[in-house]
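Asker: here is my input; please provide its structure:
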Amino acid sequence: MPNNQIDYIEFKAPDLNAIKTFYSRCFGWKFTDYGTGYTAFSESGVLGGFELSKEPILKSVLVVLYHKNLAEIQQKIMENCGQISVDIFTFPGGRRFHFIDPAGNELAVWSDK
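Answerer: Below is the predicted model:
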């Protein structure tokens, strides 16, 4: 997988069953559940998922980039006026962190390494 490319888009939803029903009926998307708080979608043109959230949805989309070396890209982000908003954490399938770009947008970077 190439570095520095948009790889995944993540949304929030207060009801995963309702959101899965909506997108599967309207657009034919397929879903894979990862526990009770997350579902990934496919058949949409780009991979992505929905995270269960009971908080009001203010930032609705999280764009996720891929990089094989999280420490390297995290350092580069900080050196170029980006701020780390969520430190590196592990999830099923890999690790990731979130950052705020100089314009205030939050994105994430993940790695399967």
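Asker: contacts and neighbour counts: CA atoms only from here.
Answerer: Fine.
Asker: next helix or strand past the helix ranked longest in the chain?
Answerer: In the chain, assigned by DSSP state H, the helix with the most residues is helix 16-27. Once helix 16-27 ends, the next helix or strand along the chain (criterion: DSSP states H and E) is strand 30-33.
Asker: buried residues in that following strand, which are they?
Answerer: 30-31 (16 or more other C-alpha atoms under 10 Å).
Asker: so which elements touch the next helix or strand along the chain from that strand?
Answerer: Following strand 30-33 in sequence order, the next helix or strand is strand 38-42 (DSSP H and E). Strand 38-42 is packed against strand 30-33, strand 48-52, with contacts defined by 3 or more C-alpha pairs under 8 Å, 6 or more residues apart in numbering; DSSP states H and E.
Asker: I'd like the structure of this one too, to check against the first:
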Amino acid sequence: MTSSQHHRIDYVEIPAADLEASKRFYAEAFGWEFNDYGPDYAGIRGPGDREAGGLTPHGPQHRGGGPLVLLFSADLDASVAAVEKAGGRVLQGPYAFPGGRRFHFADPAGNELGVWAES
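Answerer: All right, here's what the predicted structure looks like:
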């Protein structure tokens, strides 16, 4: 199992208007397995791998983009400050979610990414 590393791409969320149909597709096409977190979220695991992404009907289609890339942070508040200092714009958060805290930001080109931390 690979551990999370500071500011490495860590998790990707893929929009899935029909969660069950998307799970069937990815399971068949790529052998992915899923951790179900209720009716609106399924964590993605490749065979034998740790969870590396998720399928969500509440994802990027509401932001006008593709999958949401999430970076891991050892210090979320420092990452918020670094994003703002570098010219990014915080769009949401920091906020709590099951497993930690995260925030979303827009880079100067308007791409939205997220950053999460365990606490």
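Asker: picking that back up, could I get the helices and strands packed on strand 38-42 of the first structure in a markdown table, plus columns for distance to Gly94 of the first structure?
Answerer: Compiled in a markdown table, these are given as follows (distance: least, C-alpha to C-alpha, whole Å):
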| stretch | distance to Gly94 of the first structure |
| --- | --- |
| strand 30-33 | 16 |
| strand 48-52 | 15 |
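Asker: run a quick neighbour tally on the counterpart of Pro102 of the first structure in the second structure.
Answerer: By TM-score structural alignment, Pro102 of the first structure lines up with Pro108 in the second structure. By other C-alpha atoms under 10 Å, 11 other residues sit near Pro108 of the second structure.
Asker: the second structure: matching residues for the longest helix of the first structure?
Answerer: Using TM-score structural alignment, helix 16-27 of the first structure pairs with 19-30 in the second structure.
Asker: quick check: buried residues in the matching stretch?
Answerer: For stretch 19-30 of the second structure, burial by neighbour count (16+ other C-alpha under 10 Å) applies to 19, 22-23, 27.
Asker: and stretch 75-95 of the first structure, by the same measure?
Answerer: Quick answer for stretch 75-95 of the first structure (16+ other C-alpha under 10 Å): 77, 82-84, 88.
Asker: could you do stretch 31-41 of the first structure as well?
Answerer: By neighbour count on 16+ other C-alpha under 10 Å, the buried set for stretch 31-41 of the first structure is 31, 38-41.
Asker: got the contact list for Val86 of the first structure?
Answerer: Taking C-alpha atoms under 8 Å, 6 or more residues apart in numbering, we find Val86 of the first structure in contact with 97-99.
Asker: same thing but 10 Å
Answerer: Val86 of the first structure sits next to 96-100, 106, 108 when contact means C-alpha atoms under 10 Å, 6 or more residues apart in numbering.
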